[in-house]
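Novice: After the sequence you'll find the predicted model.
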Amino acid sequence: MSLLVPATPDEVAASVAEAAQLRTPLSISGLGSKAQLGAPWNAARRLDLSALKGVTMYEPEELVVSALAATPIEDIEAMLAAKGQELAFEPMSFGALYGTGPGSLGGCLMANVSGPRRIKAGAARDHVLGVKGVNGRGEAFKAGGTVVKNVTGYDLSRGLAGSFGTLAVVTELTFKVLPRAETTATLALAGLAPKRAVEALCLAMGAPVDVSGAAHLPSFAANALGFAGPVTLLRLEGFAPSVDERFDRLALSLKPFAKAERLDGAASIALWRAIRDVAPLAEPRDKIIWKISVAPTAGPPVAATIGKVYPGEALFDWSGGLVWLALTPDCGPDSGAELIRGAIAVHGGGHATLVRAPAEVRAATRVFQPQPPALKALSQRLKAEFDPFGILEPGRMQAEV
């Protein structure tokens, strides 16, 4: 595989234009933190964007930041924290799962990452304001801008979210930022079974207390983070008096479930960072990891259905709607895909992504949820418009696209 390392956005455009002319497929990487996510394939060339680093604009008063695609998320977060600000969608790091380094700002959008705060703030696509990039013809483009209300028609910046580089190569991005919470506290309920825990989480989400994190850790995941048994967790953020008042109200409403305990400050922050990065399930490294998205109340029964056939460990986030599932390597030739997607269909629908597995397993399994015919047809039309020669990450997400 030959390596292309453009130093500027113009060089990115030239590299893609040459590949388009030669009909040479490209794999695209920033800092390589998500290289193991998706179907593996052998590209003739790899477009390495790691030289495109640096903040190009930061206006704290306007709550907006722009940076080149390979700028490490950790650098962005440190800069924002110094001004009392943050990326509100709480982008997860794949470092614990893959043993890699920090992710990039471009990869953040391409994978549409988020964290526990998604239930309140959304994902990367909900915070991107503008992008600059190159389509599959090698043509540079700009979409969006540096303010929130700047879009009429198709929102291309958001449309690229979650495309994993299959539609365009993004070279620069602009995100809105928000003030960082002054105080964070976590309400913990011990000893609940998953179904009962999700009932408590859903009750809390419906209460006027502005919950910003809602997760349940069964015993395995809870023990990995220092708890004695299963624990159900709810996060409150904001000004200290408000957090205190909302905590008391929430503890009272959840009294029928269990006695509420409180974690504050650094302990609360570290706990939610571990949940964000799925750290309790990361070891041992040969475990197969699935990310399952369903309706919140469907999370426990989906996990239970799978557990009857393939024993594993789970972590429930997003009030039960996100199930991180760790299975042993002997969970079948398809890593449990047929069983998992069948369970999802029975319990109301959703989607499952194979996040961690050996390359040979990912090559033999549909890593991303198979698309229904109408959505697949739309994806094919978008691919044809953005990348008519099919050179950008062909087959990484869906074999037909």
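Specialist: Structure's in. What do you need? Nothing here was measured: the structure is a model prediction, and the numbers come from that model. Residues are numbered from 1 along each chain as shown.
Novice: can we go C-alpha only for contacts and neighbour counts from here?
Specialist: Will do.
Novice: From the chain's centroid, how far away is the helix or strand hosting Trp290?
Specialist: Using DSSP states H and E, Trp290 sits in strand 288-294. Relative to its chain's centre, strand 288-294 lies at 12 Å (C-alpha atoms, centre = their mean, to the nearest Å).
Novice: Give me the contact list for the helix or strand following it.
Specialist: With elements assigned by DSSP H and E, the helix or strand that comes after strand 288-294 is helix 299-307. Applying C-alpha atoms under 8 Å, 6 or more residues apart in numbering, the contact partners of helix 299-307 are 194-195, 198, 293, 314, 316, 320-323, 325, 339-340, 343-344, 347.
Novice: So which bits of the strand holding Trp290 are buried?
Specialist: Under the neighbour-count criterion of 16 or more other C-alpha atoms under 10 Å, strand 288-294 has 288-294 buried.
Novice: quick one: which of the contacts of helix 299-307 is most hemmed in?
Specialist: Using other C-alpha atoms under 10 Å as the neighbour criterion, Ala314 leads the contacts of helix 299-307 with 30 neighbours.
Novice: quick check, it in a strand?
Specialist: Yes: membership of Ala314 in a strand is supported by DSSP: H, G, I helix; E, B strand; the rest coil.
Novice: before we go on, here's another structure to hold up against the first:
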Amino acid sequence: MRPETEADLADMIASASGPICVRGGGTRGVHLDGAVLETGGLSGITLYEPGSLTLVARAGTPLAEIEAALDAEGQRLAFEPMDHRGLLGTSGAPTIGGVVSANVSGPRRVSVGACRDFMLGVRYVDGTGTLVKNGGRVMKNVTGYDLVKLMSGSWGTLGVLTEVSLKVLPKPETAAGVLIDGLSDVDAVQAMAKALGSPFEVSGAAHIPRGLNGQPVTMLRIEGFAGSVAYRADQIASLFGGMSVRVERDPETVAKGWAWVRDVDTFQGTEGDVWRVSCTPSDAAGLGAKMKLAALLYDWGGGLIWARVPEGTDLRTRLGAFDGHATLVRGAGQAKFQPEPAPVAALSRGLRARFDPKGILNTGLMG
């Protein structure tokens, strides 16, 4: 099924008698039972007002098309969405609806927030075939239920997005990176916390225990106007006197380094399962130690850990109880999403029953 209009989509869902697998660009490799419903026919930017930092696009619009339109006006999606194709070995083209449905947010989340924090409005068709609109085109529009944030990260289980409205931001004039070599995971998490807690506006904080040369490197990013970036980079470097610190001032090199972090390039083309662990940053090093022989990448100042482990590893059991959750991103044979505590699971079931009473949208994906 490939609807070309919202009316077509509503008819397809209303008349469906069995499960529907909602698919955007097909880059996430999600395979579910049921008829495949592709959103690629619902494509195109319907409104872009650079002066008001607002963009509206149909859900099936390729992310590359949106980024090209923004780049032409010196703007960007500040939440820096990841491209999963290299990590998962998939093809296709990421769509803006897929980004929103999975709340895909990259390294800059640590400073500016997630995809859902830039959402202004949504249009979607729920499991009954009803077209729903919520939100608007300005951040102050918060009347009624906040379905905008609810749909961001719902993975198509509550409705099929047809259009999204987003706030965009100007691109910075330049960027620099502060690199600290040789830190242990414990010391790196402390260093990232120190940098993020400083007044120097760090927009990225990551640590790779085994970097490109096999040695640990801690990465800090600074963005903005050239004079400010130069000053802040030097000030951040000075926070770590006595350590092996380098400042990278070439913005293209900095951009490539953070794209490497964003897309988890270090695990691309490798064997093993890949997990995504969200946690309290101060717990990150301890959790990393529990993963034992895993290959790791810390992002968000330690709040996000990417882990590559031998195929079939039950990482949740190995980690035990902690304040966060572990999601299997690449691998088979285990639940993708962390099982929810009973009270939360009851709320989730209630929401799905309300939005999708026939139980047909991406059935089984989120429990």
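Specialist: Good, I have the coordinates. All values derive from a computational prediction rather than experimental measurement.
Novice: Overlay them and tell me the TM-score.
Specialist: Superposed pair, TM-score by TM-score structural alignment, normalised by the length of structure 2: 0.97. Supporting alignment: 366 aligned residues with a C-alpha RMSD of 1.3 Å.
Novice: thinking again about what came up before, so the strand holding Trp290 of structure 1 versus helix 299-307, what angle?
Specialist: Strand 288-294 of structure 1 runs at 140 degrees relative to helix 299-307, counting by axes from the mean of the first three to the mean of the last three C-alpha atoms, to 10 degrees.
Novice: residue range for strand 288-294 of structure 1 in structure 2?
Specialist: Strand 288-294 of structure 1 corresponds to residues 273-279 of structure 2 when matched by TM-score structural alignment.
Novice: and the matching stretch, how far from structure 1 on average?
Specialist: When structure 1 is overlaid, stretch 273-279 of structure 2 sits 0.4 Å from its aligned residues on average, using mean C-alpha distance after the TM-score superposition for structure 1.
Novice: Gly107 of structure 1 and Ser163 of structure 1, how far apart?
Specialist: Applying C-alpha to C-alpha, to the nearest Å, the value for Gly107 of structure 1 to Ser163 of structure 1 is 10 Å.
Novice: Neighbour count: these two, which is higher?
Specialist: The neighbour comparison of Gly107 of structure 1 against Ser163 (other C-alpha under 10 Å) goes to Gly107, with 26 against 19.
Novice: what about the more buried one, which helix or strand?
Specialist: Judged by DSSP H and E, Gly107 of structure 1 forms part of helix 105-110.
Novice: what span of structure 2 lines up against that helix?
Specialist: Mapped onto structure 2 using TM-score structural alignment, helix 105-110 of structure 1 covers residues 96-101.
Novice: Can you pull out the residues in contact with that stretch?
Specialist: Stretch 96-101 of structure 2 is contacted by residues 23-25, 57-63, 66, 81, 115-116, 151-156, 161-164 when judged by C-alpha under 8 Å, 6+ apart.
Novice: Out of those residues, which sit inside helices?
Specialist: If you go by DSSP state H, the contacts of stretch 96-101 of structure 2 have 63, 66, 151 in helices.
Novice: ok, the second one - contacts?
Specialist: Residues near Ile66 of structure 2 by C-alpha under 8 Å, 6+ apart: 45, 96.
Novice: if I look at the alignment partner in structure 1 of it, how far off is Val170 of structure 1?
Specialist: When structure 1 is aligned by TM-score structural alignment, Ile66 of structure 2 is paired with Ile76. Look at Ile76 of structure 1 and Val170 of structure 1: by C-alpha to C-alpha, they are 17 Å apart.
Novice: cool, and Pro230 of structure 1?
Specialist: 42 Å.
Novice: What's the local residue count around the nearest residue to Val104 of structure 2 once chain neighbours are set aside?
Specialist: Excluding the flanking residues, the one nearest Val104 of structure 2 by C-alpha to C-alpha, 6 or more residues apart in numbering is Pro81, at 5.4 Å. Neighbour count for Pro81 of structure 2, taken as other C-alpha under 10 Å: 23.
Novice: So what does Pro81 of structure 2 match up with in structure 1?
Specialist: Per TM-score structural alignment, the equivalent position to Pro81 of structure 2 in structure 1 is Pro91.
Novice: show me where the stretch 251-400 of structure 1 has helices.
Specialist: 265-276, 299-307, 337-346, 359-363, 373-386 (DSSP state H, counting those that start in this stretch).
Novice: Which one of the ones you listed lies nearest to Ala19 of structure 1?
Specialist: Judged by C-alpha to C-alpha, the one of the helices of the stretch 251-400 of structure 1 that comes nearest to Ala19 of structure 1 is helix 373-386, at 14.4 Å.
Novice: so that closest one corresponds to what in structure 2?
Specialist: By TM-score structural alignment, helix 373-386 of structure 1 lines up with residues 342-355 in structure 2.
Novice: What are the contacting residues of that stretch?
Specialist: By C-alpha under 8 Å, 6+ apart, the residues outside stretch 342-355 of structure 2 that reach it are 126-128, 157-159, 359.
Novice: Repeat the analysis, applying 7 Å as the threshold.
Specialist: With C-alpha atoms under 7 Å, 6 or more residues apart in numbering as the test, stretch 342-355 of structure 2 has contacts from 126-127, 158-159.
Novice: Helix or strand: which one has His207 of structure 2?
Specialist: With DSSP H and E as the test, His207 of structure 2 turns up in strand 202-208.
Novice: Quick one: work out the angle between that strand and helix 251-262.
Specialist: Strand 202-208 of structure 2 runs at 60 degrees relative to helix 251-262, counting by the same axes, to 10 degrees.
Novice: List the contacts of strand 202-208 of structure 2.
Specialist: Strand 202-208 of structure 2 is contacted by residues 107-108, 110-111, 188, 192, 195-196, 216-223, 296-301 when judged by C-alpha under 7 Å, 6+ apart.
Novice: which residues in structure 1 does the helix or strand following it match up with?
Specialist: Counting by DSSP H and E, the next helix or strand C-terminal to strand 202-208 of structure 2 is strand 217-224. Residues 231-238 of structure 1 are matched to strand 217-224 of structure 2 when aligned by TM-score structural alignment.
Novice: chain center to the matching stretch: distance?
Specialist: Chain-centre distance of stretch 231-238 of structure 1: 20 Å, with C-alpha atoms, centre = their mean.
Novice: Okay, buried residues for it please.
Specialist: So stretch 231-238 of structure 1, judged by 16+ other C-alpha under 10 Å, has buried residues 231-238.
Novice: I'd like those residues as JSON lines, with distance to Ala352 of structure 1 appended.
Specialist: Converted to JSON lines, these look like this (distance: C-alpha to C-alpha, whole Å):
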{"residue": "Val231", "distance to Ala352 of structure 1": "24"}
{"residue": "Thr232", "distance to Ala352 of structure 1": "23"}
{"residue": "Leu233", "distance to Ala352 of structure 1": "24"}
{"residue": "Leu234", "distance to Ala352 of structure 1": "25"}
{"residue": "Arg235", "distance to Ala352 of structure 1": "26"}
{"residue": "Leu236", "distance to Ala352 of structure 1": "29"}
{"residue": "Glu237", "distance to Ala352 of structure 1": "30"}
{"residue": "Gly238", "distance to Ala352 of structure 1": "33"}
